[in-house]
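Asker: Just to be clear, the model below is a prediction. Sequence and coordinates:
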Amino acid sequence: MGGIGVDHAFLALERELAVFLRRARASSGELAREVHPDLESAAYGLLMRLEDAGEQRATDLAAYIGVGKATMSRQLRALEGLGLVTRAPDPADGRAFLVQLTDEGRARFRRVRGARRARYARRLAAWERSEVAELARLLHRLNSSQEADEPGQTARVERDQ
């Protein structure tokens, strides 16, 4: 890898990730609209985090998603307006709020997520189960290394807690 030569492995990775990300963005928009026709595509990941991790402080959600407080507040107001999330005072800190899915939000999200998993299963039907697990492991490793490299991520999480 050292030096001036072109590393074809990284060129191939860049190319494949670009295609993957373009398709993922389009898919997120479709999935968000399946949850609710007025839902922004970026909100699907927010709903996923609430489903997976349970109630969260808005500042923790913003740090996890990688957006500022103002953007998170706007997204949460929109989700509340659609009846998908609710905010309640945090008993540990009266200045903060905990965000959670409503029953309607959870039901809509789970229906769409189940359909998405079924699509993955169909697309990867020819893959060995171990290959799917390896892809998940490698993507987790990539995501973890990206989180560690994002400037301000650790400071933002520590500041908001």
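Answerer: Yep, it's here. Numbers count the residues shown, from 1 in each chain.

Asker: CA atoms for contacts and neighbours, from now on please.
Answerer: OK.

Asker: quick one: the helices in this structure?
Answerer: Assigned by DSSP state H, the helices in the chain fall at 8-35, 43-53, 58-65, 69-81, 103-123, 129-149, 153-160.

Asker: The longest one - contacts with which helices or strands?
Answerer: Contact partners of helix 8-35 among helices and strands, from 3 or more C-alpha pairs under 8 Å, 6 or more residues apart in numbering; DSSP states H and E: helix 43-53, helix 103-123.

Asker: want to compare, so here's the second one:
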Amino acid sequence: MLAPETAEDLIAAVRALVRRSRSLNVRAQQADPEAMPNWLVALLANLEHGGGCRLGDLADRLGVTASTLSRQVAYAESLGYARRGADPDDRRAACLTLTEDGAEALRSHRARLVRLLQEVVPDWTDEEGRDLVDRLNRLGAAVDRFRDARP
């Protein structure tokens, strides 16, 4: 088991990494007017992995209100990145899906982030990067197991 001091250090390091990541995204957006805002990336990524979904379910997954999601979806639709259609399981409900343009925008965004990260850590070996990925995935899986075990 982790010592309390180590757990505190790990929490602080993860929080600091999230803050730094956000500031890096802001900087990338300032440098590239084509860059997508984080909320749009989250929306499109959820559609990509969810294979389409009801708006209420999507709002819950993203942790936003229905009215906030409604504005975000309208924007994504105006860009041609998402499409609203009838839910095949319930014709009264709307189902949102990712368009090919949305998938391409997401691929381009990820490619820019890859290039940016390569610039940030040019002295890292692939083995070091892979080790960090494995450890972060292990932490994420532990958090998921703990969350899912709770009522």
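Answerer: That came through fine. Here the structure is a predicted model, which means the values were calculated and not measured.

Asker: Quick check: TM-score for this pair?
Answerer: Between these two chains, after superposing, the TM-score reads 0.74 (TM-score structural alignment, normalised by the length of structure 2); 145 aligned residues with a C-alpha RMSD of 3.2 Å.

Asker: Can you say which of the helices and strands packed on helix 8-35 of structure 1 is nearest to Phe20 of structure 1?
Answerer: Across the helices and strands packed on helix 8-35 of structure 1, the minimum distance to Phe20 of structure 1, taken as C-alpha to C-alpha, is reached by helix 103-123, at 13.6 Å.

Asker: circling back to that earlier point, could you save the helices and strands packed on helix 8-35 of structure 1 as JSON lines and add columns showing mean neighbour count and distance to Ala148 of structure 1?
Answerer: Below are those laid out as JSON lines (neighbours: other C-alpha atoms under 10 Å; distance: least, C-alpha to C-alpha, whole Å):
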{"stretch": "helix 43-53", "mean neighbour count": "17", "distance to Ala148 of structure 1": "19"}
{"stretch": "helix 103-123", "mean neighbour count": "14", "distance to Ala148 of structure 1": "28"}
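
Asker: got those as a markdown table, with distance to Ala88 of structure 1 columns?
Answerer: Formatted as a markdown table, those follow (distance: least, C-alpha to C-alpha, whole Å):
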| stretch | distance to Ala88 of structure 1 |
| --- | --- |
| helix 43-53 | 14 |
| helix 103-123 | 15 |
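
Asker: about what we covered before: okay, the helices of structure 1 in a markdown table with distance to Arg95 of structure 1 next?
Answerer: Output for the helices of structure 1, formatted as a markdown table (distance: least, C-alpha to C-alpha, whole Å):
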| stretch | distance to Arg95 of structure 1 |
| --- | --- |
| helix 8-35 | 30 |
| helix 43-53 | 20 |
| helix 58-65 | 11 |
| helix 69-81 | 14 |
| helix 103-123 | 25 |
| helix 129-149 | 28 |
| helix 153-160 | 12 |
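
Asker: Tell me which of the ones you listed sits most buried.
Answerer: Most buried of the helices of structure 1, by mean neighbour count (mean count of other C-alpha atoms under 10 Å): helix 58-65, with a mean of 19.
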